[in-house]
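Visitor: Got a predicted model here, sequence first, then my questions.
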Amino acid sequence: MSREQELAENLRVVRERIQAACVAAGRSEDAVTLVAITKTFPISDVRALAALGVRDLGENREQELKVKAPDCQDVTWHFVGQLQSNKARSVVRNASVVHSVDRSSLVKALSHAAVEEGRVLRCLLQVSLAAFGPAEAATGRSRGGVEPDDVPALAAEVAAADGLELGGVMAVAPLGSDADEAFGGLENVASRLRSEHPGADWISAGMSADLDAAIRRGATHVRLGRALLGTRTPLG
């Protein structure tokens, strides 16, 4: 089986899984967007996915995004990783959506870069779900994100910033958590956000292992890497 055939089969399985999760949740399949995360995979895989009709692609490292995005421009690029403020301009040049806005200094950096580049960047607030993952807290590791109680203030900053558009929220289920419970917490944060900002209706949640729970809890975007592309090669 060629790599193109492998990707096509993986994509078929993933789309069937998304469809089944939507049916189980009483939602339309059209309500959920697949974002293919191509971290550590070659540009040939990016091109193959685009040829198969995948229109949303994501990276979590600025170094990879700035190489891949110019090579494949007829798709929407999403930046999904933790972002240093000094990398904001590069990400603004190459991505249309940033899923990991979690602090005021980053809002300022992205706004400045967007204005300078003449672009409008859609921003999702990364919400910490650490309260739902005591096992993760015990390891001293964190998936990052703004605390739920601090979401309204950060959302107001993004909504008021030039060059930025408030899109909604993003989260990663903590290690060892009940994904349904964790994403239920995110769903509540998203609902409160929409009451203040009706257009901020994206919920980016769910990866290869937990997309079913995320869709059940209202995810509009699922971020899949392993299920589509296989096991990643560690970066050196």
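Guide: That came in fine, so what should we check first?
Visitor: CA only for contacts and neighbour counts going forward, please
Guide: Will do.
Visitor: What ranges does the chain have for its strands?
Guide: Listed from the start of the chain, the chain has strands (DSSP state E) covering 33-37, 56-59, 76-79, 97-101, 121-126, 164-170, 202-204, 221-224.
Visitor: Packing partners of the longest helix anywhere in the chain?
Guide: Secondary structure of the chain per DSSP state H: the longest helix is helix 3-25. Packing partners of helix 3-25 (3 or more CA pairs under 8 Å, 6 or more residues apart in numbering; DSSP states H and E): helix 43-51, helix 211-216, helix 226-229.
Visitor: what does the last one contact?
Guide: Think helix 226-229. Residues from elsewhere that reach helix 226-229 (CA atoms under 8 Å, 6 or more residues apart in numbering): 7, 10, 11, 14, 36, 38, 41, 208, 232.
Visitor: Kindly report the same for the longest one.
Guide: Defining contact as CA under 8 Å, 6+ apart, one finds that helix 43-51 is touched by 4, 7, 8, 38, 57, 68, 71, 72, 75.
Visitor: thinking again about what came up before, can you add mean neighbour count and distance to residue 50 and give the strands of the chain back as JSON lines?
Guide: Formatted as JSON lines, these follow (neighbours: other CA atoms under 10 Å; distance: least, CA to CA, whole Å):
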{"stretch": "strand 33-37", "mean neighbour count": "23", "distance to residue 50": "10"}
{"stretch": "strand 56-59", "mean neighbour count": "24", "distance to residue 50": "8"}
{"stretch": "strand 76-79", "mean neighbour count": "23", "distance to residue 50": "10"}
{"stretch": "strand 97-101", "mean neighbour count": "25", "distance to residue 50": "18"}
{"stretch": "strand 121-126", "mean neighbour count": "26", "distance to residue 50": "21"}
{"stretch": "strand 164-170", "mean neighbour count": "25", "distance to residue 50": "24"}
{"stretch": "strand 202-204", "mean neighbour count": "26", "distance to residue 50": "21"}
{"stretch": "strand 221-224", "mean neighbour count": "23", "distance to residue 50": "15"}
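Visitor: in stretch 99-111, what's buried?
Guide: 99, 100, 101, 102, 103, 106, 107, 108, 109, 110, 111 (16 or more other CA atoms under 10 Å).
Visitor: got it, and stretch 217-230?
Guide: Neighbour-count burial for stretch 217-230 [16+ other CA under 10 Å]: 217-229.
Visitor: Could I get the buried residue list for stretch 180-194?
Guide: Quick answer for stretch 180-194 (16+ other CA under 10 Å): 180, 181, 182, 183, 184, 185, 186, 187, 189, 190, 191, 193.
Visitor: Alongside the first one, take a look at this:
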Amino acid sequence: MTLIVFPAIDLKAGQVVRLAEGDMDRATIYGDEPAAQALAFAQAGAGHLHVVDLDGAFAGESRNGEAVRGIVAAFPGHVQLGGGIRTRESVERWFDLGVARVVIGTAALEDPEFVRAAARDYPGGIVVAVDARDGLVATKGWAEVSTTSAADLARRFEDVGVAALLFTDVGRDGMMKGCNVEATVDLARAVDIPVIASGGVKEIGDIHLLAVHAKDGIEGVITGRALYDGRLDLAAALAVAAA
């Protein structure tokens, strides 16, 4: 099993940004041409891309649709999209546009039957976001923290056709503290759904550690700030993951 490296494009008001710990007031702008950034990742060898509509995550509906459409048109590989996808209509719209997978977070906690139905109707297309702050699930753009544990939320979606779980340690996201490999592997071992690691990747060593645990059910890793800050070379990360 080869680890998939997902370069991340987070969108805020049409710009490419990264947040610190999911805080919209702590955004660093990395560019205003999302489609060009997507193409650059493809040229570096990426076959998968992770896109987040940050404004949509807080609003509960798409806010960066034009930028997403541009990214899908420019990127020749698989685009995985999250942020504010909470209705059947929005799921259908993104698949019709050419998105390969949609990521559902808040609705997974608040309306699990909606997620189960979508997973049945779009096999391999639905990813459930398990965003945790101190082990408890965070929702609504990480602005609220529930009383549900990450593992308990994940178990609700076993055997319904969910493609993967996207696990993010909110406290590490965008902070360059290193990925929480231990918590990610624990989740992967607790369920029969592949897990994508996210939050805190800072160097090639994080990619290597996660690749070693691919056998435990780690499907991929999302990296953003480390790429934009030049601490992680995408081509090198892809090579380590493939090896």
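Guide: Structure received. Given the structure is predicted, the values throughout are model-derived calculations rather than measurements.
Visitor: Any idea what the TM-score comes out to?
Guide: TM-score for the superposed chains, counting by TM-score structural alignment, normalised by the length of structure 1: 0.58, backed by 183 aligned residues with a CA RMSD of 4.0 Å.
Visitor: still on that earlier bit, of the buried residues of stretch 99-111 of structure 1, closest to residue 119 of structure 1?
Guide: residue 111 (9.5 Å; CA to CA).
Visitor: Would you agree the closest one is in contact with residue 164?
Guide: Yes. Applying CA atoms under 8 Å, one finds residue 111 of structure 1 in contact with residue 164, separated by 6.0 Å.
Visitor: Please list the members of the buried residues of stretch 180-194 of structure 1 that lie in helices.
Guide: Those of the buried residues of stretch 180-194 of structure 1 lying in helices (DSSP H): 180, 181, 182, 183, 184, 185, 186, 187, 189, 190, 191, 193.
Visitor: wait, which of those residues is closest to residue 174 of structure 1?
Guide: Nearest to residue 174 of structure 1, judged by CA to CA, of those is residue 182 at 7.7 Å.
Visitor: isn't the closest one right up against residue 129?
Guide: Yes. Under the criterion of CA under 8 Å, residue 182 of structure 1 makes contact with residue 129 at 6.3 Å.
Visitor: intersection of neighbour lists for the two?
Guide: Contacts common to residue 182 of structure 1 and residue 129, judged by CA under 8 Å, 6+ apart, are 173, 174.
Visitor: And for the equivalent of residue 89 of structure 1 over in structure 2, the neighbour number?
Guide: The alignment partner of residue 89 of structure 1 in structure 2, by TM-score structural alignment, is residue 92. Applying other CA atoms under 10 Å, we find 14 other residues in the vicinity of residue 92 of structure 2.
Visitor: Also residue 46 of structure 1?
Guide: A count of neighbours around residue 46 of structure 1, defined by other CA under 10 Å, yields 22.
Visitor: Show me what it aligns to in structure 2.
Guide: Using TM-score structural alignment, residue 46 of structure 1 pairs with residue 38 in structure 2.
Visitor: And its match, how far from residue 95 of structure 2?
Guide: 18 Å (CA to CA, to the nearest Å).
Visitor: do the same with residue 139 of structure 2
Guide: Distance from residue 139 of structure 2 to residue 95 of structure 2, by CA to CA: 23 Å.
Visitor: Tell me which of the two has more neighbours.
Guide: residue 139 (23 against 15).
Visitor: which residues touch that one?
Guide: 105, 106, 131, 145, 146.
Visitor: And residue 124 of structure 2, by the same measure?
Guide: Here residue 124 of structure 2 is in contact with 101, 161, 162, 163 (CA under 8 Å, 6+ apart).
Visitor: Name all residues that make contact with the first one.
Guide: When you say that, I think you mean residue 101 of structure 2. 78, 79, 80, 81, 95, 124, 125, 126, 127.
Visitor: if we go to 10 Å?
Guide: Residue 101 of structure 2 makes contact with 50, 78-82, 91, 94-95, 122-127, 163-164 under the criterion CA atoms under 10 Å, 6 or more residues apart in numbering.
Visitor: Distance of it relative to residue 166 of structure 2?
Guide: Applying CA to CA, the value for residue 101 of structure 2 to residue 166 of structure 2 is 12 Å.
Visitor: Give the residues shared as contacts by the two.
Guide: By CA under 10 Å, 6+ apart, residue 101 of structure 2 and residue 166 have these common neighbours: residue 127.
Visitor: re earlier: columns distance to residue 116 of structure 1 on top of the helices and strands packed on helix 3-25 of structure 1, output as TSV?
Guide: Shown next, in TSV, are those (distance: least, CA to CA, whole Å):
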stretch	distance to residue 116 of structure 1
helix 43-51	28
helix 211-216	36
helix 226-229	35
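Visitor: ranking those by burial, who's on top?
Guide: helix 211-216 (a mean of 24; mean count of other CA atoms under 10 Å).
Visitor: Summarise which helices and strands that helix is packed against.
Guide: For helix 211-216 of structure 1, the elements it packs on are helix 3-25, helix 179-196, strand 202-204, strand 221-224, judged by 3 or more CA pairs under 10 Å, 6 or more residues apart in numbering; DSSP states H and E.
Visitor: would you say residue 30 of structure 2 is within a strand?
Guide: Yes. Counting by DSSP: H, G, I helix; E, B strand; the rest coil, residue 30 of structure 2 is found in a strand.
Visitor: unless I'm mixing things up, it is touching residue 230, no?
Guide: No. Residue 30 of structure 2 lies out of contact with residue 230 (CA atoms under 10 Å); the separation is 11.8 Å.
Visitor: Comparing the two, which residue is more hemmed in?
Guide: With neighbours defined as other CA under 10 Å, residue 30 of structure 2 and residue 230 compare such that residue 30 has more, 17 against 11.
Visitor: Looking at the contacts of helix 43-51 of structure 1, which one is closest to residue 158 of structure 1?
Guide: Residue 158 of structure 1 has its nearest neighbour among those in residue 57, at 23.2 Å by CA to CA.
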